[in-house]
Every structure is written in C-alpha cells, then in structure tokens.
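Asks: Quick one, what's the 3D model for this:
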Amino acid sequence: MEHAQTIPEAREGGGTDPETASALPRRRRGRTALLIAGAAVLGVLAGTVTGYAVQYDREPTPLPPLAQPLPAGPKALAPDDTTTNKTINANRWHKTDDDLGKLLVEAPGGAKVAGTGYEPADAFAAEFFTAPDRALTSLVQTRFRRVASTVWAQDDKVFVKVRLLQFQDRSGADDYQAQQSAYMSDKDRAGNDGVAVPGLSGDLGRVWVDSKAEETPGYLPVRGARVIARRGDIVMDIDYYDNRGKIAERDVIELAKRQLERL
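Replies: The predicted model follows:
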C-alpha cells in the first residue's frame, strides 16, 4: 500500500511485502537423552511405590495447626458513579489504552496547528492511500483499531503531519510498518535506505529524507521526509515537507525521538 499526500506549495518569489520465514521444526531428541529421561522416570516411580508400601501400615499423623491465619484481603466494593472500565481493570491498564491523542507529540513553539484528533478509518484510507478500498480492507484484516493525528506548519515553509496508528495486537502493527517501509527506498520514493530511529533497531523504525526534491515549473522545489516506526501495537507515521527543498535529517530525527518518548 502506498500513500499519496498533498501539501501547500510555494510559488517562486512568493511568501513488496517482506517474506515470512517458516518456523524450523523442533529438533529430534537424541537416543541417549531419551534413555536418561526414561531411567529417571522409572526411578521416581519405583521410589513412589516403595513409599506407599511403607506408609500403608502406619497410623495417620494429624497435621499441626497453621502458624497464623490467612491474611484478610480487602472486600470488593460495589460499583458507583465513579466506576469506569479503567478503574475495574487498573492492574491491566496501559497508557496506550487511554486517549491516543494524548500521546501525540506537541507542535514546536510558534507553529500553527491546523488540527489534532481522531480520523475515521475510511477518511484515513481515502486521504492516505492510492487505492483506498483495498487499503481499508487490508486495515480491517490486520485488526486496525484507530488513528489519531496532528498537523502543523512552521513559517509557511515546513509542513508536518504526525499519525499514530493503533492495532488490536502487535502483529497488525508489524504488518503495517513492514509493508510501508518496504518500498521507501524505491527511486520514486525516498530513493535511499534511510537511517534507524535512535533507540530502535533498523527493522523497527527508520527515517527517510528524499534524495531528490520534487521540482515543478513555476514553483520552488519541495523535499519530503518520512518516519515509520513501531512500538508495541502502535505505529508512528510522520510526513515532513519543506517547500524550499531543504531538509536537515537531524530535525526529522529529533521529531521522531520526541514522539517515540511519548509512547
């Protein structure tokens, strides 16, 4: 699945799915190991039979009383107006089960935030992918859960969209991250292998800055960058554009690190 984005342009003078390796079969146990294990089992059985024979003719021995009573646990409270799904499952609650929008990185000072919140799955597919219907079907099959995003602009020059996609389990997030990363090195995309996101291995998160800027007659060159990284069941997918054609890789990496820290 590929994504297609549209960003504001500035006029001149103007202000292949990866292969899944099959699991190796379990190693056959050696004959010596089987013989040793069999001898151990026979020894245990023989000892057990002898023990029962000795105990059979003896009078039963009463057990001593417990040294202390069992500890009294807290009584369950009846639900009231303050009871929520979170309070009931407090010991199993993770911050990613809360509002996903709260985990979005904050825009830098001075940036103009165009919007922050959840995106409906169909709207996300229609905006993000070249084949929305097929993309939506794929998202459903990979147990897609929800997506939250934030968009901002800096000095009418840099345009950023950060998305957090959450799946029902890690396998769905892994599929999305792997499939989207697979084509980023193509010439019509970034045209390079990118670099690993600090704090993650290269197969879990990478940053790509386009090798070439996109040039259209009458407009200044536009250069793009993308971050795709996974942590648990969440994938962060960041689009970063500069409509002056220059992007410092360290700026994109720093943004990726800030977002990763919030996950």
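Asks: can we go C-alpha only for contacts and neighbour counts from here?
Replies: Fine.
Asks: Spatially nearest residue to the residue nearest the centre of the chain, not counting backbone neighbours?
Replies: For the chain, Ile234 is the residue whose C-alpha lies nearest the centre (CA atoms, centre = their mean; 2.9 Å). Closest residue to Ile234 apart from its sequence neighbours, by CA to CA, 6 or more residues apart in numbering: Gln166 at 4.4 Å.
Asks: so who does the one you found touch?
Replies: Going by CA atoms under 8 Å, 6 or more residues apart in numbering, Gln166 touches Phe144, Arg145, Arg146, Val147, Ala173, Asp233, Ile234, Val235.
Asks: pretty sure the residue nearest to the centre of the chain contacts Ala173?
Replies: Yes: counting by CA atoms under 8 Å, Ile234 touches Ala173, with 6.1 Å between them.
Asks: and for comparison, fold this next one:
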Amino acid sequence: MPEALDVPVVPDVSVAPDVPRRRRGRTTLMIASAAVLGLVAGTCAGYLVQADREPTKLPSLSQPVVAQAKGAGPEPLSAAQDRRVKTDGDLRKLLIKRPKGTREADWLSDDGWMDIGEYAESYTKPAGAFRGLVSDEFRRAAVTGWRVGSTYSVEIRLAQYRQEENLAAADAAEDGHYWANEESGTRSWDIPGTGDGTAYVHTKADTKAGYLPMYEAEAHAWRGDIAMEIWIYDTKPIPKSKIMDLAKQQMERL
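Replies: Below is the predicted model:
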C-alpha cells in the first residue's frame, strides 16, 4: 500500500474512562426500589383486609369450550419483510457493492470477514478493545473497501452484536460519535432515516513527517443489532456529498 494510505486507526473506545456509555442511572434504580416497596405494602394491606372476610366459594373448574376461529390465521412474514432473516444470513451481502472503476482494498481480508481479534487490532489499544468487545457480546463483522488512484480510500464495516444483555450496537455508534466530535475542525450532518446516525468531515488534515497530509471523513449509525462504520481518506479535503451518499446507501440496505 502506498505511503499516502497510511491511515490512522480507530481510537480505543473500550478502555477510555471518559467515553460516554449507556448505563442504568441512579434515578432508574430509585424508581425500581420504590415499585418493590409499593408492592410489599400493598400485599400486607391485602392480607389484613382478607382476614376479616367470610370465605368466598370458588367457581367451578369446568369452563365452556371456546370454539376456534375459522381461517388459517396471520401469514408469517416473508424473507423480505422479516429483518432477522436478512441480518442472520450472510452479513457481507448487506454491504454496498464496490463501485465500478475502483480497485480492491488490499489491506482487507480476502473473505470480507473480521473476527473479534482482527476487529480489536484496528483500535489503538487492541488488548483493551478485545476485552471490551467480549463484554459487548461482539458476534461478527463484515467489511468492504476500495481505492481510487493512489490516495483515495474507503472502508465500510458492519459490526453485529448478540445483544442479550445490552444494546451494544447503539453503544458502538455512540462511541463513534464521541470520538468523531473530539477532533478539531469537524463538521457533521444527520443521516436521513437513521435517528441519531451522523456523518462527519474533518477539515483539518492529519500530518506526519514523511507523509502527505491526510484528510478524513466518517459516518456512524446503527439499526437493530448492527453498527455501521464508514471511513474515507484522501490527501485533499473530502466533500460532504462523498460520506453522506455512502452512509445513506449503506443504511438503506439494513
């Protein structure tokens, strides 16, 4: 890969203590505790009232048989309508296709998958990122990318989480927003139809001795159990339309 494509890696969001995470707050715990106390108090009062009443005769256990309604019932969702069918299949098929006239990204795996180890390696502190991904119930990630000329490159990732304990996909997108806004000279726009999805253009180039200045644009959004990440790099400023068009196309496929 040419020196101009020495792109920066994604910051390690799993080990930074000041990264905002979705947690159950103290207010929620107080409400839950109050609900439990109310239930106990109501139960005690019920026992006191019942103690002064005459026993009530129980109804017969024999109940009339309700005839089953005619008809086959609601039709099951088709594969096109059932999102679980789509997202539980080959995740790579949900990635947008590489545009004509572009070259394959030679820094990506040939099969289009990233396992948890490969995904953690893209962070600045892989060991901490790996532990965070395990805690977040990382399931798998599909990736694609391409190059145009010797300086322009794109990478798109779909990271999927099991979400048995928390909404990790939403948290991953939120962390992406946090780090994108940390960079100076950043402009941002909402991605239509995504709720809190956002596209970013960093107008200040990343400079290193011996390398050409590198500009960056990125987008973060989520839908269901999938977090979307898009990265664009070039040696010249990246227009809003480039990152926004890719983000809209990719989210439409989810």
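Asks: Any idea what the TM-score is?
Replies: Overlay of the two chains. TM-score (TM-score structural alignment, normalised by the length of the second structure): 0.68; 211 aligned residues with a CA RMSD of 3.8 Å.
Asks: Looking at the second structure, name the residue matched to the residue nearest to Ile234 of the first structure.
Replies: Using TM-score structural alignment, the partner of Gln166 of the first structure in the second structure is Gln160.
Asks: and its match, how far is that from Asp82 of the second structure?
Replies: 17 Å (CA to CA, to the nearest Å).
Asks: same check, this time on Met114 of the second structure
Replies: Taken as CA to CA, the span from Met114 of the second structure to Asp82 of the second structure is 25 Å.
Asks: Which of these two has more residues huddled nearby?
Replies: Met114 (18 against 11; other CA atoms under 10 Å).
Asks: ok, Asp17 of the first structure - contacts?
Replies: Contacts of Asp17 of the first structure by CA under 8 Å, 6+ apart are Ala178, Gln179, Ala182.
Asks: what's the matching residue for the first one over in the second structure?
Replies: What it means is Ala178 of the first structure. Using TM-score structural alignment, the partner of Ala178 of the first structure in the second structure is Glu174.
Asks: before we move on, what SS does Arg146 of the first structure have?
Replies: strand (DSSP: H, G, I helix; E, B strand; the rest coil).
Asks: And the one 4 residues further on, by the same measure?
Replies: Classification of Thr150 of the first structure using three-state DSSP returns strand.
Asks: How about it, nearest residue that isn't a chain neighbour?
Replies: Spatially, and ignoring its direct neighbours in sequence, Thr150 of the first structure is nearest to Thr116 (4.2 Å; CA to CA, 6+ apart).
Asks: neighbours around that neighbour, how many?
Replies: Thr116 of the first structure: 18 neighbours (other CA under 10 Å).
Asks: buried sites along the helix or strand hosting it?
Replies: Applying DSSP states H and E as the criterion places Thr116 of the first structure in strand 112-118. Buried residues in strand 112-118 of the first structure, counting neighbours by 16 or more other CA atoms under 10 Å, are found at Val113, Thr116, Tyr118.
Asks: ok, the corresponding residue of the second structure for Tyr240 of the first structure - how many residues close by?
Replies: By TM-score structural alignment, Tyr240 of the first structure lines up with Ile232 in the second structure. By other CA under 10 Å, 23 other residues sit near Ile232 of the second structure.
Asks: hang on, Ile232 of the second structure packs against Glu216?
Replies: Yes: between Ile232 of the second structure and Glu216 there is a contact at 5.6 Å, judged by CA under 8 Å.
Asks: Spit out the residues that contact the two alike.
Replies: Contacts common to Ile232 of the second structure and Glu216, judged by CA under 8 Å, 6+ apart, are Ile238.
Asks: Helices of the stretch 1-150 of the second structure, start to end?
Replies: Under the criterion DSSP state H, counting those that start in this stretch, helices of the stretch 1-150 of the second structure are mapped to 26-51, 83-87, 116-121, 126-135.
Asks: By how much does the second one deviate from the first structure on average?
Replies: Mean deviation of helix 83-87 of the second structure relative to the first structure after superposition (mean CA distance after the TM-score superposition for the first structure): 3.3 Å.
Asks: Just the terminal-to-terminal distance for stretch 68-86 of the second structure.
Replies: 34 Å.
Asks: Check stretch 242-258 of the first structure too.
Replies: One end of stretch 242-258 of the first structure to the other measures 19 Å (CA to CA).
Asks: ok, and for that stretch, which residues are buried?
Replies: Quick answer for stretch 242-258 of the first structure (16+ other CA under 10 Å): Asp242, Asn243, Arg244, Gly245, Lys246, Ile247, Val252, Ile253, Leu255, Ala256, Lys257.
Asks: residues in contact with the closest residue to the first one other than its chain neighbours?
Replies: By the measure of CA to CA, 6+ apart, the closest residue to Asp242 of the first structure outside its immediate chain neighbours is Val158, 4.6 Å from it. Listed by CA under 8 Å, 6+ apart, the contact set of Val158 of the first structure reads Tyr240, Tyr241, Asp242, Asn243.
Asks: okay if I get those residues as CSV plus secondary structure?
Replies: Shown next, in CSV, are the contacts of Val158 of the first structure (three-state DSSP):
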residue, secondary structure
Tyr240, strand
Tyr241, strand
Asp242, strand
Asn243, coil
